[in-house]
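Q: fold the stuff below for me.
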Amino acid sequence: MALLLENTLKFTKPVLLGGVLLATAMFAQSASNKPIKIGEINSYSTMPQFTQPYRQGWQLAVEEINLSGGLLGRKVEVIARDDAGKPEEALRHAIELTSREKVDVLAGGYLSNVGLALADHAQKNRRLYIASEPLTDAIVWDKGNRYTFRLRPSTYMQAAMLVEEAAKMPARRWATIAPNYEYGQSAVASFRELLKARRPDVEFVGEQWPALGKLEAGTALQAMMQSKPDAIFNVTFGADLAKLVREGNQRGIFPRVPVVSMLSGEPEYLDVLKDETPKGWIVTGYPWDQIDSQEHASFAANYYRRFKEYPKVGSVVGYSTMQAIFAGIKKANSLDNEKLVVTLRGLKFSTPFGPAEFRAIDQQSTMGAYVGKLDMRGNKGTMVNWRYADGKAYLPSDAYVKARRPADAMK
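A: Have a look, this model is predicted:
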């Protein structure tokens, strides 16, 4: 499939009709030529290992839709902004995009605290916001609102996927390590709650809460080992994950102490770990080179053809974010945000991982994740013994959601 390198839409000039007819024709032509604008905000400068593939993913989706004729007969344009990982920067951009650029939809967010700031803006300004990456449960539950939908499987969902494996382990004493902000706190809370429900005999004997990007791995590991854990639940990622793994390998902690780890099987992080990848960790991730479904094969081939590199999780998230937005606009046949909210509730859309939908009660997507173990292939880490965990199987009951989500968010 040929990928779009430049916009091929051609617009015709209005026919000279004279007087009022000319003005009317020109107005209609201008309206039809006006692009559909999507405002995209993300941590491009601070999290490039994820957000660069993410940008390429949404660029591919936009190029494909424009090549096919656009949406509602109009070109799609994405206006991207860098929030530098700061909620206040994200909010500043959101205000500018909605007030000056007049975007039709907002999307993006990487860090959970940034996503919550954008969700608050969406609620106050009644502007549809598709939270692509922020994983905190609060964004669809405790602080959920009518205008915010979330794409990726949440901390609760990924914790539930990992607990399914952790509950089978003989480990009874658990230590946790997670970045001390919304995402890490939410992930640990969900893991504790769900594992205790399956295994009442387990106890959590130690917690480490390093500031994001400032992990002192030796100190943290020493403190954890003093509590004599049978296993560790890890939520660190990026540079902090690399520090933790290197120090743990050098001290002989890994693979001696089993680890269950969120996100660590994603290519973004395995590419950094390389031959230091710890064998045997149970992880959520993305074994991109082993998935043979038709949806994924087509996406991966088109992505490689366009960017000359293999896809990462960010690539899938960026692509799927736009696919969800496009599906909603097509079905609603409108850009009216109130109509889009109603349309997106229960909306089915396609992703490289397979079909997904936004659950109506909390506006959480059923997009899943891959669960498996880390191993080495050549000089780099990979996932083995993996399975696809369909997100809809790891969502809590309606009663659970109703107890946490504000009532006005479900109207």
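
Q: can we go C-alpha only for contacts and neighbour counts from here?
A: Will do.

Q: tell me where the chain has helices.
A: 19-33, 48-67, 87-99, 112-125, 155-166, 182-198, 217-226, 238-250, 267-273, 294-307, 313-332, 337-344, 398-404 (DSSP state H).

Q: let's see this one next to it:
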Amino acid sequence: MLLAAGAAILAISAGAQAQATIKIGEINSYKAQPAFLEPYRRGWEMALDEVNAAGGVLGKKLEVIARDDNGNPGDSVRIAEELMARERVALLFGGFLSNTGLALTDYAKQHKVFFLAAEPLTDKIVWQNGNKYTYRLRPSTYMLVASVVKEAAKLKKKRWAIVYPNYEYGQSAAASFKALMKQAQPDVEFVAEQAPPLGKIDAGSVTQALADAKPDAIFNALFAADLGKFVREGNTRGLFDGVEVVSLLTGEPEYLDPLKGEAPVNWIVTGYPWYAINTPEHKKFVDAYRKKFNDYPRNGSLVGYAALMSIAAGIKKAGSTDADKLAAAFSGLKVDTPVAPIVYRAQDHQSTLGAFVGRTGVKEGKGIMTSFTYVDGAALQLPDAEVKKLRPAD
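A: Take a look at the predicted model:
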């Protein structure tokens, strides 16, 4: 009897402890994409500590249960099911690759679970596959392309070559760049297109094919290890000599730093020049990050931090973790981030987080962004009428 009574007390105690926290599931490709996602994890961990140190949300501490999906959409869905059934999480966030992000977007729709896509860039998350329960933090592929097209058009180059990873993000980036450039510069020509499989680029053959086309300029959407191989091979073969390059993501420290002194010079890029953003809000973020991790932030750090802060703000506004109430609360939700205040748009569930656009350079043997500006995400999105055509009704 005493043993049974003790077990009952322990069970009640465990249940009370579980109810004292709000469990949040986080799913990502940590092993497959460590350059971005290790800093990203630090970012949301720092935000989590800040939120909980301030008393949590709705009188409860937040608890994040993170899982690795191996960069596999099937694993993403399986893990989502496990987190919901076994861990009893209230909502989900995360995602990195476009295909895993789309899998989780569909899961959220089918199971009526709130999902904040922190990093996946595919436009489909907020357009064709958009749904009531899914919101997205980072600028979309279209938005990133739109942020550089204005600068690309200023170059007045006619013959363009394009290189991108052959999956959703890369295909979308190439399509958006061609469409937007045609609008901005009707006489533009696309003389070569290379689409190597993600993570498996044959940099020699790709750079040679581009060089053979003799372009005036190149649009690049490669990232991570593929980018490094492309840059090194292109430098060796003289591909970039006298050729302008416009490149998505390259200015992010995750991808620029590993190149060190081999970093490309004078490319037009999107990125995150953490070392030169001098606002009080950003300095506070950098100082706190350095103190906690003895390291500098990457773009992933910023995304992870803003994602968790968005979730905390959404739960507070909703007054609940109910999926329908959270979805309603995120519509028009305003969140302060270290780089700018953002709003989650009611029209398409896309945040107005923008992009830093500038040129690359090398300083003291390290790649940097120079002459950059911050482009507000609200200025990079399609008109509402166009969004309505692309997005199904919730």
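
Q: ok, the residue sitting nearest the centre point of structure 2 to Ser140 of structure 2 distance?
A: For structure 2, the residue nearest the mean C-alpha position is Glu119 (2.6 Å; Cα atoms, centre = their mean). According to Cα to Cα, to the nearest Å, Glu119 of structure 2 stands 9 Å off from Ser140 of structure 2.

Q: related to what we said a few turns ago, for the helices of structure 1, give me a markdown table that also has distance to Tyr388 of structure 1.
A: Formatted as a markdown table, those follow (distance: least, Cα to Cα, whole Å):
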| stretch | distance to Tyr388 of structure 1 |
| --- | --- |
| helix 19-33 | 42 |
| helix 48-67 | 21 |
| helix 87-99 | 33 |
| helix 112-125 | 24 |
| helix 155-166 | 10 |
| helix 182-198 | 19 |
| helix 217-226 | 31 |
| helix 238-250 | 23 |
| helix 267-273 | 16 |
| helix 294-307 | 13 |
| helix 313-332 | 14 |
| helix 337-344 | 24 |
| helix 398-404 | 24 |
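
Q: tabulate the ones you listed (CSV), appending mean neighbour count and distance to Gly285 of structure 1.
A: Formatted as CSV, the helices of structure 1 follow (neighbours: other Cα atoms under 10 Å; distance: least, Cα to Cα, whole Å):
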stretch, mean neighbour count, distance to Gly285 of structure 1
helix 19-33, 13, 41
helix 48-67, 21, 13
helix 87-99, 18, 26
helix 112-125, 22, 19
helix 155-166, 24, 10
helix 182-198, 19, 15
helix 217-226, 15, 23
helix 238-250, 18, 14
helix 267-273, 21, 8
helix 294-307, 16, 15
helix 313-332, 22, 8
helix 337-344, 19, 27
helix 398-404, 12, 26
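
Q: tell me the counterpart of the residue nearest to the centre of structure 2 in structure 1.
A: By TM-score structural alignment, Glu119 of structure 2 lines up with Glu133 in structure 1.

Q: quick one: contacts for its match?
A: Contact analysis of Glu133 of structure 1 by Cα atoms under 8 Å, 6 or more residues apart in numbering lists Gly108, Gly109, Tyr110, Leu111, Arg150, Leu151, Arg152, Val317.

Q: before we move on, what about Arg345 of structure 1?
A: The contact partners of Arg345 of structure 1, by Cα under 8 Å, 6+ apart, come to Phe358, Arg359, Ala360, Ile361, Gln363.
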